[in-house]
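J.: what's the 3D shape of this:
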Amino acid sequence: MPDMKLAIVSHVLPPSWSGQAMALHRLLADVEPHRYCLISRQDYGEDNPAFADGLRLPGEYHHLPSEAQLPTGQRFGIGRITALLNLVLRIATRARRITAILRQENCSTVVACTGDLADPPAAYLASRRIGVPFYLHAFDDYVYQWTVPWKRTLARWSERFIMRGTVGVIVPNEFMGEAYAKRHAAATHLVRNPSLSIGTGDEIKTPWPARTGEIRIIYTGAVYHAHHDAFRNLIAALALLGRSDIHVHMYTAQTRTQLEQEGIRGPMEIHHHLTPIRSRDVQQQADILFLPLAFESPVQEVVRTSAPGKLGEYLASGRPLLVHAPADSFVSWYCKQQGCGIVVDENRPEALAAGIRSILEDEALRKRMLEQASVAAKQDFSLPGIRAAYWALFETSRGG
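T.: Take a look at the predicted model:
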C-alpha cells in the first residue's frame, strides 16, 4: 500500500495566528512534508510577510482563487435566492479545483475544517470524485457558528449532505462529539487541540504573585461576541473588589476602541497579540489566567461546544485559572470535573468577584488547582499523544 497522503482544506492555515491554524501547525509540524498538502481560499504564498514568524509548514500549500459570483440584490427577496445560487456556484467551482489538487498530489484522505461555509461540501464532493475517505474536522460547530439565520439553514442542508458519506467527524471535546452523534448518529473521534507547553518545566520557576505589589489578570487571544459579556462582568467585578493593585492585561488583535464599543472599558491594558511561544511566556507571568465565554451571544450553541485552543496552555502554565463561562459549556464542565481552576458559571459580577477573591486569599486552593491542572494538561493535551492519535485515525480508515 502506498504512503498515506492527507489533504487538509481550511480557511486558515499556519502561520495565521488563529487557534485553528495553530492546532493544525502542531498536528503537522513534525510530519514529513510529503505526507500532507494544505488547501485554502487564502493565499499563503511564500512572499506573504506573515511567514516571517517561522510558522510556515514545509508541506505544499495550494491557493483556491475566488469563485465567480452572481450580482446580489435585495428587492422582492432576491437577495437570499442569489445567496443560495452563489453558494452552490462556489461549492461546485471549489470542488472542481480541489479535485484537481487531490489528483495532482495523489492524496489518499481528505479532511475539511469548519470556518468556511463552502469548504466542507466542496471538499466532500472532491473526495467522492476520486474515491477517498473524507473527514470533517469540527473545530467549531459547522451549523451554529453562523449568526445569520439563512447561513445556518444552508449549513444545515450542507451538513446533512456530507454526512451521508463522511467516515467520521473529528471533534475537540466531548460536547462537540455528543452534538454530532445526536444530529447524525455520526462516528466521532476525539482529537483535542494540543498544547505547546506541556513538559517544559518552565512553569515552576515563577513565584506567586509574579510581581510584588501587583496582581495581573491576563488574557491572551481574540475577543469577539463569544466573550463580550464575560469581559464586562470582569471589569464590574474588579470595581466591586475595589483593589487598585489588580490590573487586567489583554493580549489581543482587537483595539481598545473596538473593545470599548462593546462596553468593555476600565482598568485594563491592551497589548498586541502574541506568537505562540511569546504567549506561553506571558501566560507564565500571570497571577490569574482568565478564560471567558459569553453568557448571552448570537452563538450560544458554539459557546457550549467551544474548546479554546489556549485551554491546554493555560493548564500547563503553572498559574491559577479563572473560568467565567456558562454552566452548560464544555469549558465549565471540564474544569469542574478536573478541579483545575475556579469556575464561575453565573452571569453575575458579584459571583466573579468572589471567585477572584478566593484565588487571592486561599494559598492551599491555588496549590491544589495547580496540581490538578498539571495532571489534566499532561493527560489530555500532550502534543505527542494527540498527534499520534490523529494520524493513526487516518491509517485505520485505509485499513492499514
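J.: contacts and neighbour counts: CA atoms only from here.
T.: Fine.
J.: secondary structure element for residue 289?
T.: Assigned by DSSP states H and E, residue 289 belongs to strand 288-292.
J.: Same check on residue 86?
T.: Going by DSSP H and E, residue 86 is in helix 78-105.
J.: Which helix or strand lies directly C-terminal to the strand holding residue 289?
T.: Assigned by DSSP H and E, the successor of strand 288-292 is helix 300-305.
J.: so the helix or strand following the helix holding residue 86 versus helix 78-105, what angle?
T.: Counting by DSSP H and E, the element after helix 78-105 in chain order, helix or strand, is strand 109-113. Using axes from the mean of the first three to the mean of the last three Cα atoms, to 10 degrees, the inter-axis angle of strand 109-113 relative to helix 78-105 is 150 degrees.
J.: show me the contacts for the nearest residue to residue 208 once chain neighbours are set aside.
T.: Distances taken as Cα to Cα, 6 or more residues apart in numbering put residue 287 closest to residue 208, at 6.4 Å, once the chain neighbours are dropped. Residue 287 makes contact with 208-210, 215-218, 319-320, according to Cα atoms under 8 Å, 6 or more residues apart in numbering.
J.: now do 10 Å
T.: 206-211, 214-218, 246, 318-321, 359-360 (Cα atoms under 10 Å, 6 or more residues apart in numbering).
J.: Tell me where the protein has helices.
T.: Counting by DSSP state H, one finds helices in the chain at the ranges 19-28, 78-105, 119-130, 149-162, 174-184, 228-241, 256-261, 276-283, 300-305, 310-316, 330-338, 349-361, 363-380, 383-397.
J.: which one of those helices is the most hemmed in?
T.: helix 310-316 (a mean of 26; mean count of other Cα atoms under 10 Å).
J.: To check against the first, give me the structure of this:
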Amino acid sequence: MADVSTYPRVLVVGAEPFGHATGTGITLSNLFGGWPAERLAQVHLTATAPSTDVCRRYYALDPRSAPVDYWTRRLMAKGTPGGPPAPDAGPAARSARGRMWQHMRAVADLSPLVLPRQLLSWARRYRPEVVYSVLGSVRVMRLACGIARHCGVPLVPHFMDDWPTTLYADGELLGLGRRAAEANLREVMRLSRSGLCISTPMADEYRRRYRIPFAAFMNCVDGAAFDGYRAGEGSPGPRSAEGSVEFVYAGGLHLGRWAALARIGSALEHIVSPLPPARLTVYAPERDLERYAPAFADLSAVRLARSVGSTEVVPILRSADVLVHVESFAPDLVRYTRLSLSTKIPQYLAAGRPILGHGPGELASMRHIVAADAGLVVGDEEMEPLVRRIERLCRDPLLRQRLGDNGYSYAKVRHSREEVASAFAAHLARVAGAAGEARR
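T.: Okay, here's the model as predicted:
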C-alpha cells in the first residue's frame, strides 16, 4: 500500500452506502478497498445500514430534507402504484402500472432538495479534496453538485450505466423529468475536470459526447479470489456429483435478465444423449426469486437456489462447469446496458470457469467476454444457435478448460484489485492535485 499522503481526501456521495449486497456497492468497496480511513467519507440517502470495512465516516441525509420525495416513496413502498408489474402480468397491466410507477418515481426524484446546514458544516470539517459520485438520479446529481460547489472542489462522476441516455426518456411529467435530468447533467460536467466509466467503450463514447477526459474503471477482484486455481491444472470434466454439466448464474433477474435465463433453461431441455445432462442453477436476491419464479415454473432444467452472501460467491462460482451471463434483447433495455460491464464479469473471469454469454453481441459485457476469449457468446434470440453453443460446451471439457484458463489469465492482468485500485487512487490524486494547483 502506498503512503497515506498519496491518497486524496474523497467524499463519496450516493444513494446507497458502501456494502456488499449490490453491484454498485461491491464495485465501490473493491475500488476503495484499503483506502486510509481518515481520507474517505460518504454522504448517502437511504436508511440502509452502512458497511464499515472500507469506509467508517458517514452522513445519512434525513429523507425529510426532500419531503415530497419522502412521502411519495412511502406511498410507493406501500404498493399504491403497484411498482413495475410482474413478468406474468398482462400487457394492459404492464402498460398502466408501469407508466404510473414511472411518473411517481419522477415526482419523487425531481422534488425540492434542501441541503441541511449540519451536512454542509460536516462536509467543511472533513475538508474533501474531491467529491466522487456514481450519480444515477436527479436528486443525487443535485446533492453531489451542491456539496462540490460548497466545498470548492472538483466533482468526479463515475457512470456505471448509460442512464444519461435513458433517464426519463419516455416523457415523464410531460417532459419535465428529461429536461431536469439534462440540466443537472450539464452542471455535473461543468464541475468535473474528468470523469470515470465502467467500461472502455463507454469511456470512448463519453469523451466524444461530453468533451472532457474519461477513464475506464470497473469492478476489480481481491487477490484471494485467484487462490486455489492453477491454469491448466484444473479438472476439465464435469464437477457436479451427478455427472451432469452445471451451468450457474449469480446475480439479479431485473432489467429483463429473467427472460434470457428462461430461454437458456428451455435450450437446456433440448440436450439429449449421448451428451451429459445439463442444469442451470440460479442464485439471485430473494425478492427477484419470488417475483420471477413463475417464468421458470415449467422449466425442469432450471433450479432456483437462493440469495448468496459476498463471502459465498467465490466457492459457488468455482463449483460450476459453466458460468452464465445474460442481458435483455429489449431495445429500451439495450440502450441502458449497451456500454455497461456487469460487476460479475471480473468475478466470473477470476473463477477460471468458461462463460456462456447470451445477449446482444454489441453490448460491452459480451464484447469483454469475447476479448478475453473466455467463453461463447450467443448474440441473438434464436433457439438453434443457443442450443448449439450449449451442446458444444457440454460435449468438450477441454474447451471448457481452455476458456476458463483464458479468463483467469485475463482477470489477473486486467481485474486484480492490487493493480486497478492503485491506478484508481492515482487518478483521483491527479484530479485533486490539479484542482489544488489551480486554486494557488
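J.: Quick one: the helices of the first structure as a markdown table, columns for distance to residue 197 of the first structure too.
T.: Putting the helices of the first structure into a markdown table (distance: least, Cα to Cα, whole Å) gives the following:
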| stretch | distance to residue 197 of the first structure |
| --- | --- |
| helix 19-28 | 11 |
| helix 78-105 | 33 |
| helix 119-130 | 31 |
| helix 149-162 | 35 |
| helix 174-184 | 22 |
| helix 228-241 | 26 |
| helix 256-261 | 29 |
| helix 276-283 | 7 |
| helix 300-305 | 23 |
| helix 310-316 | 6 |
| helix 330-338 | 18 |
| helix 349-361 | 23 |
| helix 363-380 | 9 |
| helix 383-397 | 9 |
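J.: For residue 56 of the first structure, find the nearest of these.
T.: Across the helices of the first structure, residue 56 of the first structure has its closest neighbour in helix 19-28 (8.2 Å, Cα to Cα).
J.: what's the closest one aligned against in the second structure?
T.: Counting by TM-score structural alignment, helix 19-28 of the first structure falls onto residues 23-32 of the second structure.
J.: what's the matching stretch in contact with?
T.: Applying Cα under 10 Å, 6+ apart, the set of residues contacting stretch 23-32 of the second structure is 10, 12, 16-20, 22, 33, 35, 40, 51, 53-55, 134, 160, 198, 217-222, 251-252, 310, 342-344, 416-418, 420-425.
J.: From those residues, which land in strands?
T.: 10, 12, 40 (DSSP state E).
J.: Number of residues surrounding the last one?
T.: Residues contacting residue 40 of the second structure under the criterion other Cα atoms under 10 Å number 21.
J.: Let me see the contact set for the nearest residue to it once chain neighbours are set aside.
T.: Nearest residue to residue 40 of the second structure, sequence neighbours excluded (Cα to Cα, 6+ apart): residue 10, at 5.2 Å. By Cα under 10 Å, 6+ apart, residue 10 of the second structure lies in contact with 32, 35, 38-42, 126-132, 156, 425, 428-429, 432.
J.: again, but for residue 338 of the second structure
T.: 161-162, 201-202, 327, 331, 359-366 are the contacts of residue 338 of the second structure under Cα under 10 Å, 6+ apart.
J.: Ok, residue 98 of the first structure next?
T.: 7, 9, 39-40, 62-64, 92, 104, 110, 119, 122-127.
J.: quick revisit: give me the stretch of the second structure that the strand holding residue 289 of the first structure matches.
T.: The alignment of strand 288-292 of the first structure onto the second structure (TM-score structural alignment) covers residues 322-326.
J.: Would you mind getting the average deviation of that stretch from the first structure?
T.: Stretch 322-326 of the second structure differs from its equivalent in the first structure by a mean of 0.5 Å after superposition (mean Cα distance after the TM-score superposition for the first structure).
J.: Run the chain-centre distance for that stretch.
T.: When C-alpha coordinates are averaged (Cα atoms, centre = their mean, to the nearest Å), stretch 322-326 of the second structure and its chain have centres 16 Å apart.
J.: and if you look at stretch 187-196 of the first structure?
T.: The answer for stretch 187-196 of the first structure is 11 Å, by Cα atoms, centre = their mean.
J.: Just the buried positions in it, please.
T.: By neighbour count on 16 or more other Cα atoms under 10 Å, the buried set for stretch 187-196 of the first structure is 188-196.
J.: and which of those residues is nearest residue 226 of the first structure?
T.: residue 193 (18.4 Å).
J.: Which position in the second structure pairs with that closest one?
T.: Under TM-score structural alignment, residue 193 of the first structure pairs with residue 219 in the second structure.
J.: And the aligned partner of residue 337 of the first structure in the second structure, how far from residue 381 of the second structure?
T.: Mapped onto the second structure by TM-score structural alignment, residue 337 of the first structure lines up with residue 371. Separation of residue 371 of the second structure from residue 381 of the second structure (Cα to Cα, to the nearest Å): 22 Å.
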